[in-house]
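J.: Make a model of this:
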Amino acid sequence: MSDLLETVAGLVAPGTGILAADESVATMSRRLVRAGVDATPANRRDYRALLLTTPGLGQWISGIIFCDETLGQSLVDGTPFPFAARERGIQPGIKVDTGVSPLPFTDGVTVTEGLDGLRDRLERFRAQGATFAKWRAVFNARVCATAGGRSAKDSGRRGIRANAHGLARYAALCQEAGLVPVVEPEVVMDGDHHISVCERATANVLAQVFAELDLMGVDARAIVLKPNMVVPGTQSEAPVLAAEVARRTLKTLRAHVPPAVPAIAFLSGGQRNDQACANLRAINELAAEEAAPWRLTFSFGRALVDDALATWRGDPDATAAAQAALAANCARAAAAHRYTPEPSPAVRP
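T.: Next up is the predicted model:
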């Protein structure tokens, strides 16, 4: 357990966050094609190499999450990605879920797959150099907000329980294998729902997730929680102040996340980098006032890397400019959780 606690401490080092570069092969390929880049293994490798080799990345990024393909690839000089990350002071992580499938006898609810054979895969990933892992479970805000009943026909309730159970079994297997589990229950932003809907859904999800983690014997001191912020839906028309996002988010976390959890690394969930950073800053300012028990940081993906991909577009001559765009976004995200007082703007989801 001491090794796990040491890994957690490194992942949540002050002034740093986690970079999520773990899109599946299919998702990464679609993004490359939209950017005008052929979706080949070499181009996927070159893009991830661009991110990892950004000068000074270790100043802001303590961990980077790869997909299975990237973990097994190497930089052009032959250095495997996990070792290249370590050389830069960045811990290598691995996404281990295999995506979602429909949950039987529900109306559109999904469950995250990947538990079959996970113990063996975790042993392989650790041998390849990974120090932590990630599993993402997806929750619909409106469905989960109304999942408080006890009816066996309640699709939201059943979806929450199925996904929370999967997260807990994954986390237990990770700790058994000597890997820190990043537990990611994401209430997605899709929809036109009010922020209060996201708040209720997030509360329902977190309550069940931590009940299942406890049931599976997971040590809360050796996990990183990667939740959504409490925000309105992407099609919501009313702007929401970052201060309100902070108030509702911290209220929900205080009610359902044990103080033993060392860190909460928020996902961006489709927010632009400026939106995610404004909300993160407000959350940390309020957390400092209230003496929240956790370190609050970021584990952003698209919010950090979209500008880099749009700049690069497969052109080697654009690598330096793309890396500069990534570095600027990473620096802003890191600054957003250093408790620097600053007016909190109104942001749209």
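J.: CA only for contacts and neighbour counts going forward, please
T.: Will do.
J.: now the helices for this protein?
T.: 2-11, 25-34, 41-52, 68-71, 81-87, 118-128, 141-145, 155-177, 195-215, 242-256, 273-290, 302-312, 319-335 (DSSP state H).
J.: Make a markdown table out of these and add mean neighbour count.
T.: Below are those laid out as a markdown table (neighbours: other CA atoms under 10 Å):
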| stretch | mean neighbour count |
| --- | --- |
| helix 2-11 | 17 |
| helix 25-34 | 15 |
| helix 41-52 | 19 |
| helix 68-71 | 20 |
| helix 81-87 | 20 |
| helix 118-128 | 16 |
| helix 141-145 | 23 |
| helix 155-177 | 23 |
| helix 195-215 | 21 |
| helix 242-256 | 19 |
| helix 273-290 | 22 |
| helix 302-312 | 22 |
| helix 319-335 | 21 |
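J.: Pro104: which of these is closest?
T.: If you check each of the helices of the chain against Pro104 by CA to CA, helix 155-177 wins as the nearest, at 9.6 Å.
J.: So which elements touch the closest one?
T.: strand 110-112, helix 118-128, strand 132-139, helix 141-145, strand 180-187, helix 195-215 (3 or more CA pairs under 8 Å, 6 or more residues apart in numbering; DSSP states H and E).
J.: Sequence B follows; please return its structure for comparison with A:
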Amino acid sequence: MEDGESSGLREVASRLTAPGKGILASDESTGTIGKRLEKAGLQNNEEIRKAYREQFYTAGIGCSISGAILFKETLAQNSSQDIPFVDCLTRQAVLPGIKVDQGLAPLEGCEGETSTRGLESLEAECRAYRKQGARFCKWRAALRIGDSTPSQKAIDVNAQQLAQYAAIAQACDLVPIVEPEILIDGDYDIHRSSSVSQEVFQACVAQLWRHNVDLEATLLKPMMVMPGADASSKASPEDVAQATLDVLRRCIPPAIPGVMFLSGGLSEEEATVYLDSINKLALQQESRHWALSFSFGRALQASVLKLWVAEREGNAPAGKSKEMASAIAAANAAASLGQYVGPHPSITSGGASLRETYRGWRTDV
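T.: As a prediction, the model looks like this:
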């Protein structure tokens, strides 16, 4: 990579990790978002999907959101005002991103484990997405904790694929978000989560080095270190914060500018509280070597979808869903600075404007 190209990508990475901002992960595939829409009583068609996503892209989220990951369908769509979604975002200083992997596939010889599809066509697609206005991209690997998983083969294959993807993305002038997700499904405890996370992250970083990926133009999107969803022993936000920071310190070079956590099945409130605890502890311990922020999907969207459906049915005031989108983004922006205070927007009802309620958490809004 030429020095000029590297400098440009690092500038994008710096914008994505700006203090007090995070990333909206609105890159659900047609099938995934369809399940949520159908559960809410809506049809899964392009017009409905576009109208729903417009609630976020035109909600005035630029005060709290630095980038939005789009699905390939959305990257080419226009708003109801016939403004390209890419322009809706950039006018708010929100960088458009794109999901580039093609989903999971069974990993040969490893029952129940997966690798990720899409490397064969990745370069051509990345170049096309860049021409459409994307500035960064995301590739997801998923590893499951069980009695004998993840296997060493699964760890190695997924780490290598993530590094290959990152190198291709940077060659196509896109900042890569590397997502080695440790699935929350299972009954493992926080110690097992720590051990597996450390092994997975170390393998990923090693492969990034081997593939000559510019770490200063790369972001990491992991799950916070916590017990599995079915574990008998739960962990406090403080325990999650300590375990997560311990693993990051052991594995992630300070050259990587940002760790943008995924919410991975957490509730909206849990995701915010855990993120806030991580940042509070990092500040206390003077160990905030990276931006510690968010790249949430459902944890930024669940309440917005409910309100949007209510608006369509005439059971909520027009604009309330956009207000909620802005408020939840602001709550997580505050958490990324260790400045969150409750109650969470998702459990607030009535009263003052949600946007005004959470405006005070950011001094520059």
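J.: Format the helices and strands packed on helix 155-177 of structure 1 as JSON lines; extra columns: distance to Trp60 of structure 1.
T.: Compiled in JSON lines, those are given as follows (distance: least, CA to CA, whole Å):
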{"stretch": "strand 110-112", "distance to Trp60 of structure 1": "30"}
{"stretch": "helix 118-128", "distance to Trp60 of structure 1": "24"}
{"stretch": "strand 132-139", "distance to Trp60 of structure 1": "18"}
{"stretch": "helix 141-145", "distance to Trp60 of structure 1": "31"}
{"stretch": "strand 180-187", "distance to Trp60 of structure 1": "18"}
{"stretch": "helix 195-215", "distance to Trp60 of structure 1": "28"}
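J.: and of these, who's closest to Ala303 of structure 1?
T.: Comparing these by CA to CA, strand 180-187 comes nearest, at 15.6 Å.
J.: which part of structure 2 lines up with that closest one?
T.: Mapped onto structure 2 using TM-score structural alignment, strand 180-187 of structure 1 spans residues 175-182.
J.: ok, average deviation of that stretch from structure 1?
T.: Superposing on structure 1 places stretch 175-182 of structure 2 at an average distance of 0.5 Å from its equivalents, by mean CA distance after the TM-score superposition for structure 1.
J.: and for that stretch, what are the contacting residues?
T.: Stretch 175-182 of structure 2 is contacted from outside by 9-10, 12-13, 135-145, 158-159, 162, 165-166, 169-170, 197, 200-201, 204, 217-223, using CA atoms under 8 Å, 6 or more residues apart in numbering.
J.: Could you pull up the residues touching the aligned residue in structure 2 for Ala39 of structure 1?
T.: Structural alignment (TM-score structural alignment) places Ala39 of structure 1 against Asn44 in structure 2. Residues in contact with Asn44 of structure 2, defined by CA under 8 Å, 6+ apart, are 30, 33-35, 37-38.
J.: swap in Pro96 of structure 2?
T.: With CA under 8 Å, 6+ apart, Pro96 of structure 2 has these contacts: 67-70, 86, 89-90, 133-136.
J.: ok, 7 Å please
T.: 67-69, 86, 89, 133-135 (CA atoms under 7 Å, 6 or more residues apart in numbering).
J.: Just the buried residues of stretch 224-234 of structure 2, please?
T.: Buried positions in stretch 224-234 of structure 2, judged by neighbour count with 16 or more other CA atoms under 10 Å: 224-229, 231.
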